[in-house]
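Participant: Just a sequence and a predicted model for now, questions to come.
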Amino acid sequence: MRVVTWSRDKLLSGAFLVCAFGTGVSFPLFKAPTNIFFYTLIVLALFDKAIRSQLSATLQNRTVQVGFLLVGLFLIGLAYSPVSFEYSFRVFLKYLRFELPIVLIPFFSRERHVRAFFYGLAASIFLMLFTLFGNWHPQVINPIYASFIWATFFSICLVLFLNGNNWVLIPMAAIGYTLLFQIQQRTGLIILEANVVCITAIYAFFRREWRRPVIVCVLFLGVPFVMQKKVPAADIIKREVADIIQKKPQLNSWGYRLEFIKNGVKLWKEAPVFGHGTGSYATLSRNHNYPYIRDTDEPNPHNEYIHIIVELGLVGLLTFLLWQATLFVGFGQRTFESKLMLCAFMISLMMGLFSDSMFFLNSTRDFIFAMVAVFQTPFLSGKTVK
């Protein structure tokens, strides 16, 4: 009779896999379980010798270092913020999440951890699509707000298809995207369209191969206009564009976002260099009695760049752009396949932050979690090169 022994390392490894899978399943759907799994991962990492030994190397990561600088600016902003210290400190605590890669980069350097995380993410996405057709609705963190994560998932399917023979991935991803577009009836999902166009263009240009990119573009760009549910996708886009042309911003979210930008620029001009201080955007917007905020009492700027430049000025915005630039620097150490995936994700990141603010989204932590996972996917995108 075989006796199964459970060593400390095996138990720790099993706990890591369970938490990685559980986090992938829960974060697009359930906020409370996400927090439980996420912080359990951090605690478990403290007991893993290999991960602890990698922390010192992680501190040399430029993205982490610039993240420290950005967090430091928010800390300084507490001193001159016009709002209460309690509220501004809560804003500061949220931006501490820029330093999550300190723990997560070593964790996701292991293939099995990343694999479990993305299996959980895939299961969550299909569960979300399934529940949209039924009467049971989980405590959903708005799927549109999690567009970064959806874009990441579809981009991975795209990269795998472009570099392999798994033809079933693209029809599955295209159908899933189409269902999202039809059910949500939101033009925000056009971010995914931009990802598809950019990544296929990069692939076709460098590889001089056009068959797969053409298939991808036909499926992703054509299927939503063929399949119809409540409102055709083409009509959704035409309606939004027509409202903007006719100067009816009150009828669509794009118009609201243009107003947020104009109002944010006015606030920035009052303190252009160092901004108004941490947590000041919401209070200043209410004090200026801007129409949308007055009517809805919603202080979300729907634009991370505007949010940071109002609170930290040009100094903060340049630091934030530098943080993004450090992500691009690492591309030179990756294989071609990995660069495709990273380019697609960065396009989603930069475009998405023009339409939503990281601070005001419940998925801030989850977005950074997914970002780190994408940067550490050797089983999907090939090993790094010297």
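Facilitator: Received it, and whenever you're ready, just let me know what you need.
Participant: From now on I want contacts and neighbour counts done on CA atoms only, so please keep to that.
Facilitator: Noted.
Participant: Now do the helices for the stretch 151-300 of the chain: every range, in order, please.
Facilitator: Shown for the stretch 151-300 of the chain, the helices assigned by DSSP state H, counting those that start in this stretch span residues 169-184, 190-207, 211-217, 223-226, 233-245, 253-270, 280-287, 291-296.
Participant: let's bring in a second one:
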Amino acid sequence: MMTWHQWQQRFDLAARGMAVFAAFSVPMPTAWLTVAMGLLLIFWLLGGGYSNKWRRMRENPLTRWSLLLLLAFALGLLYSSAGMDEALDKSGKYLKLFYIPLLISLLDSRLWQKRAANGFLLAMLLTLVASWGMYADLIPQATKLFPNTVFRGRIAQNFFMAFTAYLLFDRFMRDSSRWRWLWGLLLGLALINVLLLVGGRTGQLVLLVLILLAAVQYLNWRGLLAGGLVIVLISLLSYQFSENFSSRVDLTLQRLDAFSEESRDRELVGNRLEMYGNSLELIGHHLLVGTGSGSFSVEYAELVRQKGLELLSDNPHNEYLNITVQLGLVGLLLFLLLLYNHWRHSAQVDPCFRGSSQALVVAMTVGCLFNSFLMDRGEGSFYVVLTAVYLAGLSHARLREREG
């Protein structure tokens, strides 16, 4: 008969398995990640070893910044202009920030980090194959509205696939075995998938920025010219041969031109540009600490009523504006510090995760300009889970230093 200590060891192993499954579940249906994190928390509690788990969390700088931002949302509930039910519902979407320290406490070795990282990549490769299968009419389309999307919407899938293209390029550059050609083939399929098969502008822009990042990483600052040329070439070819890509570019330019001319026609200006302007107006009224957690939709509805507009929104499709409306410059600063420290400490992690960690924070930084990605369930979970996966090694290194 097993002792309680032996049961705890099994629960602890199960919790680590759930961490790997959580990384795999990020691009899968939402319920998968919900189940994974629920079981992970149960096994985490049953697994014991809390002092060691706390030490790993404490020694990782990303724990501090993720919890500080989460604390700001908790304090924002005290003065939110929204009702408590709505404030809890909206701000509760940021509870996923707790995934960062929770996963860091479990991924206590390079082996478990690699298992989780490979879990995410495997899920994305399955997504890539399924998406191409839909394009070739070998698999039924999941939705006619957004062709070739598998488990997520076009924005999320294209965003994830753009990041996956970077992961495949990184594997191609670091792998010297006979399987290197396979990474190159998969990279080509991922690039075409993002640019031609799935119409998500955020993912397409993130892909171009990550190409520039990869060029700088592998060619130093000389890579700026090479990366810039590749971006121009890819953009021109995509514009020429993809109606999907060219129509999105034309629409964006048309809306920017209408906005610069202060057009009153929302069909020309576009909903997002109108929301950006209104959000900046809300920020100007409560600059320092905002109007409280979960208050965006309430404040925006009141502004729309005062200005006689029609379009309501529960987020401005820009995470920087979204957080600043709720928590003011204090909240914005904490979010920027989270991203900054992610970038800064990426240089200190294991070389096999270094490039991926830098690409992750760059992708998130760019994506949040056009979407409220930290608040969004899929994209926000993508960021916090992979942040823990790539940066958990910081705890290992610091604990080894302390133990001499």
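Facilitator: Nice, I can see it. The structure displayed is predicted, hence computed values, not measured ones.
Participant: ok so, going back, can you check which of the helices of the stretch 151-300 of structure 1 gets nearest to residue 367 of structure 1?
Facilitator: Across those, residue 367 of structure 1 has its closest neighbour in helix 190-207 (15.3 Å, C-alpha to C-alpha).
Participant: give the contact list for residue 194 of structure 2.
Facilitator: Residue 194 of structure 2 makes contact with 158, 161-162, 200, 203-204, 207 under the criterion C-alpha atoms under 8 Å, 6 or more residues apart in numbering.
Participant: That one pairs with which position in structure 1?
Facilitator: Correspondence of residue 194 of structure 2 to structure 1, assessed by TM-score structural alignment: residue 180.
Participant: Next: residue 286 of structure 2.
Facilitator: In structure 1, residue 286 of structure 2 lands on residue 271 (TM-score structural alignment).
Participant: residues in contact with that match?
Facilitator: 310, 313.
Participant: where's residue 43 of structure 2, which helix or strand?
Facilitator: helix 30-46 (DSSP states H and E).
Participant: Now do that helix: which elements does it pack against?
Facilitator: In this structure, helix 30-46 of structure 2 packs against helix 4-25, with contacts taken as 3 or more C-alpha pairs under 8 Å, 6 or more residues apart in numbering; DSSP states H and E.
Participant: where's the alignment partner in structure 2 of residue 241 of structure 1 relative to residue 99 of structure 2, distance?
Facilitator: Aligned counterpart of residue 241 of structure 1 in structure 2: residue 253 (TM-score structural alignment). Using C-alpha to C-alpha, to the nearest Å, residue 253 of structure 2 is found at 38 Å from residue 99 of structure 2.
Participant: residues in structure 1 aligned with the lengthiest helix in structure 2?
Facilitator: For structure 2, the helix with the greatest residue count under DSSP state H is helix 319-346. Counting by TM-score structural alignment, helix 319-346 of structure 2 falls onto residues 304-331 of structure 1.
Participant: list the buried ones in the matching stretch?
Facilitator: 304-320, 322-324, 326-327, 331 (16 or more other C-alpha atoms under 10 Å).
Participant: One more: stretch 151-168 of structure 1?
Facilitator: Neighbour counts using 16+ other C-alpha under 10 Å place 151-162 of stretch 151-168 of structure 1 among the buried residues.
Participant: for stretch 292-304 of structure 1, same thing?
Facilitator: Neighbour-count burial for stretch 292-304 of structure 1, counted by 16+ other C-alpha under 10 Å, picks out 292-293, 299-304.
Participant: Stretch 329-344 of structure 1 too?
Facilitator: 331, 334, 336-344.
Participant: Pull the most distant pair out of the residues you listed.
Facilitator: Largest separation among those by C-alpha to C-alpha: 334 and 344, giving 14.2 Å.
Participant: ok so, going back, okay if I get the helices of the stretch 151-300 of structure 1 as JSON lines plus distance to residue 55 of structure 1?
Facilitator: Formatted as JSON lines, the helices of the stretch 151-300 of structure 1 follow (distance: least, C-alpha to C-alpha, whole Å):
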{"stretch": "helix 169-184", "distance to residue 55 of structure 1": "36"}
{"stretch": "helix 190-207", "distance to residue 55 of structure 1": "32"}
{"stretch": "helix 211-217", "distance to residue 55 of structure 1": "40"}
{"stretch": "helix 223-226", "distance to residue 55 of structure 1": "45"}
{"stretch": "helix 233-245", "distance to residue 55 of structure 1": "47"}
{"stretch": "helix 253-270", "distance to residue 55 of structure 1": "38"}
{"stretch": "helix 280-287", "distance to residue 55 of structure 1": "34"}
{"stretch": "helix 291-296", "distance to residue 55 of structure 1": "43"}
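Participant: Would you mind saying which of those lies nearest residue 95 of structure 1?
Facilitator: Closest of the helices of the stretch 151-300 of structure 1 to residue 95 of structure 1 is helix 280-287, at 14.1 Å (criterion: C-alpha to C-alpha).
Participant: elements contacting the closest one?
Facilitator: Using 3+ C-alpha pairs under 8 Å, 6+ apart: helix 280-287 of structure 1 touches helix 291-296, helix 304-329.
Participant: mean shift of the last one relative to structure 2?
Facilitator: Same thing as helix 304-329 of structure 1. For helix 304-329 of structure 1, the mean distance from the matching residues in structure 2 following superposition reads 1.2 Å, by mean C-alpha distance after the TM-score superposition for structure 1.
Participant: Quick check: end-to-end length of stretch 322-336 of structure 1?
Facilitator: First-to-last distance for stretch 322-336 of structure 1 - C-alpha to C-alpha - comes to 24 Å.
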